[in-house]
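Enquirer: Okay, predicted coordinates and the sequence, questions at the end:
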Amino acid sequence: MVLNTLGILLPAMSAELSLSPSQQGLLGSASHWGNIALAIPLSWMTSRLSPKLLTAAAITLATLSLFLQAWAPIFIVLLIGRLLFGIGNIAQQPARALLTRQWFPSKEVIFVNGLSNVFFGLVVGGGLVLAPVILDLTDGDWRKTLRIFGFYFIGITILWLILGKTRTNEADQDIVVPNGLEVIKGAL
């Protein structure tokens, strides 16, 4: 939801922080750097953690990064906040895969992934619709807009901690988890 709203907030950010076109471009791409650099190592390291706790930690990181961005007095702090937000987003992916496997039979995984993509599209679309509305309601204050998104993420985190559940799938009980090198060799 928030990842794709930077373009809406960028004119106000640029005006306040006097951002150059290069800095604007760096901000636009920063949240994807984590995906490029950390997708494989993060997936490998976090796939052994509890999906509920991993999701809570990832959403918490994303939440804190939103508040860091809203506070950012200079470009570099804003850039770090964007990068951390991207890392928080990519860190949720292994948990999503584990939860899908835990809760759904293998023949339904493709359907569940399709539903997940639809919900993701609705959330992103909702963010793109709401961001300019919130920005207008806050008189163009991008910092307040990011704080509102941060409070939304706090709500999601609390709901997840209360309602989120993991379970052991019978098919997974006897699986021996290979070490990292075996996984990489198998993938290649």
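Expert: Cool, the structure landed. Residues are numbered from 1 along each chain as shown.
Enquirer: From now on I want contacts and neighbour counts done on CA atoms only, so please keep to that.
Expert: OK.
Enquirer: residue ranges for the strands of the chain, please.
Expert: In the chain, no strands are defined using DSSP state E.
Enquirer: can you give me the helices for it?
Expert: Applying DSSP state H to the chain gives helices spanning 6-17, 21-46, 51-71, 75-103, 109-137, 142-163, 180-187.
Enquirer: how about the ones you listed in JSON lines, adding distance to D172?
Expert: Converted to JSON lines, the helices of the chain look like this (distance: least, Cα to Cα, whole Å):
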{"stretch": "helix 6-17", "distance to D172": "40"}
{"stretch": "helix 21-46", "distance to D172": "17"}
{"stretch": "helix 51-71", "distance to D172": "14"}
{"stretch": "helix 75-103", "distance to D172": "8"}
{"stretch": "helix 109-137", "distance to D172": "15"}
{"stretch": "helix 142-163", "distance to D172": "23"}
{"stretch": "helix 180-187", "distance to D172": "17"}
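Enquirer: here's the one I want to compare it with:
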Amino acid sequence: MDPIARLDRLPLGRPHLRLLFLLGLGWALDAMDVGLIGFTLPALTREFGLSPVQAGLLGSVGLLGMLLGAALGGRLADRLGRKAVIGYSLFLAGLGSLLTALAPSLAWVFLFRFLTGLGLGAELPVAASLMAEWSPLRLRGRMVVLLEAFWAVGWLLAALLGYLLVPEYGWRLAFLAGALPALYAAYLRLSLPESPRWLMARGRVGEAAALG
């Protein structure tokens, strides 16, 4: 039987739930990083004396990075595989957040927020693709929706970090606290399975069959 057809007919099981958890963890951490800039922007404004225009640009530069990352992520995922792009992009996002926490000046904060957005933008659509390509056909939409629900978890985490850390310890510690789990999640992504559909498209039929 065609490996793809077999995967489409499989009942929902532990491999699907494990994949949902691993992808959802990264999804939540991505959302947390996006949310953190909103909760840290007042502290950044005070420290660097930002004008309203500068504050708006700082809040948006990560979104610009996400736009570019999303445009590049899909192409790279078709060439390198879903697993590789998800792992590398999440690592880039975590590294960007870590460097933001260590930024020596406002110009560096802008650059590192852009790099963070680049990683986030590349990771999110490819993670959704991998979840869809692994899910049983009749549950594909539901699994992607469950993955996207982790976004709300990430925003709650961002609000919690903003409330607990920023007033007492400043914005740097908040970004540091956001970076370390993201870097760990990137490490966990090494255990992700590759997309069987991508393997089939690359002619790696034996590997795709082994996944099924």
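Expert: Thanks, I have the structure now. Please read these numbers as outputs of a predicted model, since none were measured by experiment.
Enquirer: returning to what we had before: can I get the helices of structure 1 in CSV with mean neighbour count and distance to N169 of structure 1?
Expert: CSV is the format used below for these (neighbours: other Cα atoms under 10 Å; distance: least, Cα to Cα, whole Å):
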stretch, mean neighbour count, distance to N169 of structure 1
helix 6-17, 16, 39
helix 21-46, 16, 18
helix 51-71, 22, 13
helix 75-103, 21, 5
helix 109-137, 15, 14
helix 142-163, 17, 19
helix 180-187, 10, 21
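Enquirer: For D174 of structure 1, find the nearest of those helices.
Expert: The minimum distance between D174 of structure 1 and the helices of structure 1 falls on helix 75-103, with 13.9 Å, by Cα to Cα.
Enquirer: what residue lies at the spatial centre of structure 1?
Expert: Centroid check for structure 1 by Cα atoms, centre = their mean gives N89 as the closest residue, at 2.0 Å.
Enquirer: Contacts only, for the aligned residue in structure 2 for it.
Expert: Taking TM-score structural alignment, the alignment pairs N89 of structure 1 with L120 from structure 2. Residues counted as contacts of L120 of structure 2 (Cα atoms under 8 Å, 6 or more residues apart in numbering) are 30, 66, 69, 89-90, 93.
Enquirer: Which contacts among the residues you listed does structure 1 share?
Expert: By both residues aligned by TM-score structural alignment, their matches' Cα atoms under 8 Å, the contacts of L120 of structure 2 still in contact after alignment to structure 1 are 89-90, 93.
Enquirer: Closest one to A43 of structure 2 out of the residues you listed, please.
Expert: A93 (21.5 Å).
Enquirer: roughly how far apart are the closest one and L17 of structure 2?
Expert: As judged by Cα to Cα, to the nearest Å, A93 of structure 2 and L17 of structure 2 stand 24 Å apart.
Enquirer: Kindly report the same for E194 of structure 2.
Expert: For E194 of structure 2 relative to L17 of structure 2 (Cα to Cα), the value is 15 Å.
Enquirer: for T45 of structure 2, same thing?
Expert: 42 Å.
Enquirer: on that earlier part again, could you export the contacts of L120 of structure 2 to a markdown table, including columns for distance to G162 of structure 2?
Expert: Listed next are the contacts of L120 of structure 2 as a markdown table, based on distance: Cα to Cα, whole Å:
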| residue | distance to G162 of structure 2 |
| --- | --- |
| D30 | 15 |
| M66 | 22 |
| G69 | 26 |
| S89 | 24 |
| L90 | 22 |
| A93 | 19 |
